[in-house]
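> Predicted model and sequence below, questions to follow.
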Amino acid sequence: MNPAKRREIFLRLQAANPHPTTELEHASPFELLVAVILSAQATDKSVNIATRELFPVANTPQKFLDLGEVELREYVQRIGLYQTKSKHIIQMCRILLEQHDGQVPQTRAALEALPGVGRKTANVILNTAFGQPTIAVDTHIFRVSNRTGLAPGKDVTEVEKKLLKFVPDEFKLDAHHWLILHGRYVCQARKPKCGACIIESLCEYKEKVF
């Protein structure tokens, strides 16, 4: 895919949604970090249902430690892998208090050192909470990047590197959100909605569905 076509893709996505953001509900970087950890292999909708009850009770590392792992599990038990996630979140809160004055760190290395935080989660926090031009690649973005020809790659790391190389700088801050929303609602896995796609004429997918 040539640079002009890539640029036009993001111009169209921007025109349709000038200020995209995560669908995970949060009121602070810490709440976002907890929500992103919970969202692994789960839907944003299921996480939001849980955190609407959880965050009014606990919304700081200390309040999570006061709540405790057993009680935390009660709030998030409908979310996949909730036991492991609860353990990681409590461990993460302890490290935030001991090493970061209770604040979410703003560097990749410090974020990835936290339990339950991998590269994708770190990218989401750096981008959404702190305004850094990172691009977290989840299953939606991986699919859209490969299917459209925007940034094809055999694994998420390769796709991330290509997106950071090919996406024009002016769009990098919001590219993550545009692509994930496009993959979630339009360029879906089983049956892409090509007939309703605003970038269909630019897409290089050979098996379009109308």
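Arrived safely.
> use CA for all of it now, contacts and neighbours both
Will do.
> Next, K165: secondary structure please.
Of the three states, K165 takes helix according to DSSP: H, G, I helix; E, B strand; the rest coil.
> got another, please set it beside the one above:
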Amino acid sequence: MPAERVNEIIALLKKEYPDVRTALDHSNPLELLVATILSAQSTDRQVNVVTKNLFKKYRTPQDYIKTPLDELEKDIHSTNFYKNKAKNIKKLCELLVENFGGKVPDNMEDLITLPGVARKTANVVLWSAFGKNEGIAVDTHVKRVSARLGLTENTSPEKIEKDLVTIVPKNDWGLFSLLLIKHGREICTAKKPRCQDCVLNKICPSAFTFG
């Protein structure tokens, strides 16, 4: 994969989406961590509806810890798999207090020790909350768009991430994920991508192949 092509993709997407950021509403690392966990198998829009009230009620790890599990489940029930999410959130908050002084850790090694936190969630938190590039978060949009652009032939998030970090400049890792997510939502959609409106259609090997 020529570096020039990857850099061109990044430059065009940066120009198209100059103010891109995570779609999850948050005001601190704990809120982003919780919102990212809630977003699994749910839409960011729905999560933002839930967290609008949730983050007024729960401001610290201790707030989650002291709340009965069934009450937390009720507070997040409109997100899918809310029972498992509630259990993970309470447990991770206990670990934050026990192991990290009540603070969300700012490194991959510690983040992935927390319940419900895999590399994708950790990458989102590291970039959007701490401005750190330790990897590229691979969700369904990143998976789809990177494949259509010919940046990977793999299908597992772990292997896709390994492919992308070898060709995307490290300084752009966190931003690159957000750019592909935004582009996947706006233009390069799953069923009917809008190739005619795509800023990448002249350099995308998949352009105009969708009927």
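All right, it came through fine. Owing to the predicted nature of the structure, the values given are computational and were not obtained by experimental measurement.
> Can you pull the TM-score for these?
For this chain pair, the superposition-based TM-score is 0.94 by TM-score structural alignment, normalised by the length of structure 1; 210 aligned residues with a Cα RMSD of 1.5 Å.
> Can you give me the distance of the equivalent of V6 of structure 2 over in structure 1 to E160 of structure 1?
The alignment partner of V6 of structure 2 in structure 1, by TM-score structural alignment, is R6. According to Cα to Cα, to the nearest Å, R6 of structure 1 and E160 of structure 1 sit 15 Å apart.
> Those two - which one has more neighbours?
E160 (23 against 19; other Cα atoms under 10 Å).
> Just the element for the equivalent of the more buried one over in structure 2, please.
Matched by TM-score structural alignment, E160 of structure 1 corresponds to E161 in structure 2. Take DSSP states H and E as the rule and E161 of structure 2 turns out to sit in helix 157-167.
> Superpose on structure 1 and give me the mean offset of that helix.
Here the mean offset of helix 157-167 of structure 2 against structure 1 after fitting is 1.0 Å, by mean Cα distance after the TM-score superposition for structure 1.
> Apart from its chain neighbours, what residue comes closest to the match of E160 of structure 1?
Nearest non-adjacent residue to E161 of structure 2, counting by Cα to Cα, 6 or more residues apart in numbering: I136, 5.8 Å away.
> State which helix of structure 2 is the longest.
Ranked by residue count, the top helix of structure 2 under DSSP state H comes out as helix 82-100.
> on that earlier part again, how much does the helix or strand just after the helix holding E161 of structure 2 stray from structure 1?
Next helix or strand after helix 157-167 of structure 2 toward the C-terminus (DSSP H and E): helix 173-186. Here the mean offset of helix 173-186 of structure 2 against structure 1 after fitting is 1.2 Å, by mean Cα distance after the TM-score superposition for structure 1.
> And helix 173-186 of structure 2, what's buried?
Buried positions in helix 173-186 of structure 2, judged by neighbour count with 16 or more other Cα atoms under 10 Å: W173, G174, L175, F176, S177, L178, L179, L180, I181, K182, H183, G184.
> Which neighbouring elements make contact with that helix?
Packing partners of helix 173-186 of structure 2 (3 or more Cα pairs under 8 Å, 6 or more residues apart in numbering; DSSP states H and E): helix 3-16, helix 119-130, helix 140-148.
> hmm, who's touching stretch 91-102 of structure 2?
By Cα atoms under 8 Å, 6 or more residues apart in numbering, the list of residues contacting stretch 91-102 of structure 2 from outside reads T60, P61, Q62, Y64, I65, K103, V104, L114, P115.
> from those, which single one is nearest A129 of structure 2?
The nearest member of those to A129 of structure 2, counting by Cα to Cα, is V104 at 9.7 Å.
> Give me the distance between that closest one and E94 of structure 2.
As judged by Cα to Cα, V104 of structure 2 and E94 of structure 2 stand 11 Å apart.
> cool, and V168 of structure 2?
The value you get for V168 of structure 2 to E94 of structure 2, if Cα to Cα is used, is 36 Å.
> next one: V34 of structure 2
As judged by Cα to Cα, V34 of structure 2 and E94 of structure 2 stand 13 Å apart.
> Looking at the two, which is more packed in?
Legend: neighbour count by other Cα under 10 Å for V34 of structure 2 and E94, higher for V34 (25 against 19).
> The nearest residue in space to the more buried one that is not next to it in sequence - how many residues pack around it?
The spatial neighbour of V34 of structure 2 that comes closest, neighbours along the chain excluded (Cα to Cα, 6+ apart), is I89 at 6.9 Å. Using other Cα under 10 Å, I89 of structure 2 has 24 neighbouring residues.
> May I have the residues that are in contact with the closest residue to P105 of structure 1 other than its chain neighbours?
Leaving aside its chain neighbours, P105 of structure 1 sits nearest to L111 (6.2 Å; criterion: Cα to Cα, 6+ apart). By Cα under 8 Å, 6+ apart, the contact list for L111 of structure 1 reads V104, P105, V117, G118, A122.
> With A122 of structure 1 instead?
R108, L111, E112.
> What about P56 of structure 1, how many residues nearby?
By other Cα under 10 Å, 8 other residues sit near P56 of structure 1.
> how near is the residue nearest to the spatial centre of structure 1 to I180 of structure 1?
Ranked by distance to the mean C-alpha position of structure 1 (Cα atoms, centre = their mean), the top residue is V124 at 4.8 Å. For V124 of structure 1, the distance to I180 of structure 1 (Cα to Cα) stands at 11 Å.
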